[in-house]
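1. What would the 3D arrangement of this be:
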Amino acid sequence: MATITTASEDFDAFYSATAKRLVATVYATTGDLAEAEDAVQEAFVRAWQRWPKLTREGDPLPWVRRVALRLAISTWRRTKGRMRAHFRHGPQRDVPELSADRVALMAALRQLTPDQRQVVVLHHLLDLPVEQVARETGASNGAVRTRLSRARKVLGERLTENDKAFRGELSGKGAIR
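-> Model prediction:
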């Protein structure tokens, strides 16, 4: 009985320490908060089912993150049409307004391929080294570096365009310069 309680407490502590950051990671990858929350929840359910094995093998976070990202991307691919309808009709009225920087970043991330977006999130938002990103994505180090390079180019162009448009809009409305 003590083993079950200890495993449960260990899992609860792991969940508490990692869930929010994992949701943020998956959200940054997919652009859909609800899908990110669902994928992370399902990944933690699967982790609990394998908890003894995952903890014996070391840190369970990379496994949970990989499962959550794969679930989210699979769901994203299946529900692409539904997401288009959501964005066409706009956000729900009770959702708090996002900062212009966050909106610009999420729009720029959507311009990337799913593979590029995943490596950008893992490397730049989670500060994982290229080698670990390669292990988690199943790609070679060279492929990860190539995806990062191409993604940085696209992001640099998009974020610069958004920044110029935003500054032009502000100066045209007489805002503080």
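
2. hey, let's count contacts and neighbours off CA atoms from now on
-> Will do.

3. If you count residues, where's the longest helix of the chain?
-> Ranked by number of residues, the top helix in the chain under DSSP state H is helix 141-172.

4. Looks like Trp76 contacts Thr29 (just checking).
-> No - with contact defined as C-alpha atoms under 8 Å, Trp76 does not reach Thr29; the gap is 10.3 Å.

5. Quick check on these two: which one has the bigger neighbour count.
-> Neighbour tally, Trp76 and Thr29, criterion other C-alpha atoms under 10 Å: the higher count belongs to Thr29, 27 against 19.

6. Surely the more buried one is in contact with Thr113?
-> No - in this structure Thr29 lies outside contact range of Thr113 using C-alpha under 8 Å: 10.1 Å.

7. can you pull the buried residues of the helix or strand hosting Ala19?
-> Assigned by DSSP states H and E, Ala19 belongs to helix 2-30. In terms of neighbour count (16 or more other C-alpha atoms under 10 Å), helix 2-30 has its buried residues at Phe11, Tyr15, Ala19, Leu22, Val23, Ala24, Thr25, Val26, Tyr27, Ala28, Thr29, Thr30.

8. Kindly report the same for stretch 78-85.
-> Buried residues in stretch 78-85, counting neighbours by 16+ other C-alpha under 10 Å, are absent.

9. and if you look at stretch 113-128?
-> Neighbour counts over stretch 113-128 (16+ other C-alpha under 10 Å) mark Pro114, Asp115, Gln116, Arg117, Gln118, Val119, Val120, Val121, Leu122, His123 as buried.

10. Please generate a structure for the following sequence too, so the two can be compared:
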Amino acid sequence: MTESDWVVGDRDRLTFDAFCDTHEKAWIGFARARLRDDAAAHAVVELAKVRVWEEWTRILRAKIPPSHAWAILKEEIGASLAGMMMNGEPLPTQPSVPGWVHSVRTAAERAQHLMETQGGNDQLYAALRRLSERRHDVIVLRYLLDLSDEQIADYLGTTQANVRSTVSQALDRLAASLGGRRGAGR
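-> Prediction:
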């Protein structure tokens, strides 16, 4: 290996580390929301980071690198849940309504998206679980992790307009599930 090979390798590692520093908070937050366990979330993110590093040169050539890393994270979360099932471990449950349900309700009500809904927090949590994977992801990324539409679009490999549309659809579904009307009084 020549000296220039080392420099390129170091530069790639620095770029990778900066990329991970930028996205790790969102990755951990999302993994925590799915796995309901801080230690499991951190472990899954570490596994995802190893895979992202293994594919780093390919990811850097991608049009939207964060979306490739996001796909790897979701695969690792799925593998973790599958591993729990195969080992006979109980899947993560939440004995009470998680705090992020309150965040979603507060943010949605503030935005007048779930006006006049009749459901309580337990019903909202159940309705969130019934959303499609993409709609659920967008709701968690926007309202729990407080990411911008631009950041969400990068993670999901889509446009900001599509993110806004998906949020709108998700909020419509939530309102319908809770027996309310979306946007009353807007």
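
11. Following element in sequence after the helix holding Ala19 of structure 1, please.
-> Helix 2-30 of structure 1 is succeeded, C-terminally, by helix 33-49 (DSSP H and E).

12. which part of structure 2 lines up with that next one?
-> Using TM-score structural alignment, helix 33-49 of structure 1 lines up with residues 38-54 of structure 2.

13. What number of residues are in the vicinity of Met1 of structure 1?
-> Met1 of structure 1 - counted by other C-alpha under 10 Å - has 5 other residues nearby.

14. For it, which residues are in contact?
-> If you count contacts by C-alpha atoms under 8 Å, 6 or more residues apart in numbering, Met1 of structure 1 has none.

15. distance of it from Glu57 of structure 1?
-> Computed as C-alpha to C-alpha, to the nearest Å, the Met1 of structure 1 to Glu57 of structure 1 distance reads 23 Å.

16. cool, and Trp51 of structure 1?
-> Note on Trp51 of structure 1: its distance to Glu57 of structure 1, by C-alpha to C-alpha, is 10 Å.

17. for Ala68 of structure 1, same thing?
-> In terms of C-alpha to C-alpha, Ala68 of structure 1 sits 19 Å off from Glu57 of structure 1.

18. which of the two has more neighbours?
-> Between Ala68 of structure 1 and Glu57, Ala68 has the larger neighbour count (other C-alpha under 10 Å), namely 27 against 9.

19. The more buried one corresponds to which position in structure 2?
-> By TM-score structural alignment, Ala68 of structure 1 lines up with Leu73.

20. That match sits in which helix or strand?
-> Short version, using DSSP H and E: Leu73 of structure 2 is in helix 65-86.

21. Tell me the buried residues in that helix?
-> 65-74, 76-77, 80-81.

22. and the residue nearest to Val101 of structure 2 when sequence neighbours are not counted, what element?
-> Take Val101 of structure 2 and drop its neighbours on the chain: the residue closest to it by C-alpha to C-alpha, 6 or more residues apart in numbering is Tyr125, 6.1 Å away. Per DSSP H and E, Tyr125 of structure 2 falls inside helix 121-130.

23. got the buried residues for that helix?
-> Asn121, Leu124, Tyr125, Ala127, Leu128.

24. cool, and stretch 96-109 of structure 2?
-> Residues of stretch 96-109 of structure 2 classed as buried by neighbour count (16+ other C-alpha under 10 Å): Val101, His102, Ser103, Val104, Arg105, Ala107, Ala108, Glu109.

25. For Arg173 of structure 2, state which of these is nearest.
-> Lowest distance from Arg173 of structure 2 to the buried residues of stretch 96-109 of structure 2 (C-alpha to C-alpha) belongs to Ala108, with 12.5 Å.

26. Turn the buried residues of stretch 113-128 of structure 1 into TSV, including secondary structure and distance to Met83 of structure 1.
-> What follows is the buried residues of stretch 113-128 of structure 1, written out as TSV (DSSP: H, G, I helix; E, B strand; the rest coil; distance: C-alpha to C-alpha, whole Å):
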residue	secondary structure	distance to Met83 of structure 1
Pro114	helix	15
Asp115	helix	19
Gln116	helix	20
Arg117	helix	17
Gln118	helix	19
Val119	helix	22
Val120	helix	22
Val121	helix	20
Leu122	helix	23
His123	helix	26
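
27. Out of those residues, which is nearest to Arg145 of structure 1?
-> Nearest member of the buried residues of stretch 113-128 of structure 1 to Arg145 of structure 1, counting by C-alpha to C-alpha, is Val119, at 8.8 Å.

28. Wait, the closest one touches Arg147, no?
-> Yes - using C-alpha under 8 Å, Val119 of structure 1 is in contact with Arg147, at 7.1 Å.

29. Could you report the separation of the alignment partner in structure 1 of Ala26 of structure 2 from Tyr27 of structure 1?
-> In structure 1, the residue matched to Ala26 of structure 2 (TM-score structural alignment) is Arg21. According to C-alpha to C-alpha, Arg21 of structure 1 and Tyr27 of structure 1 sit 10 Å apart.
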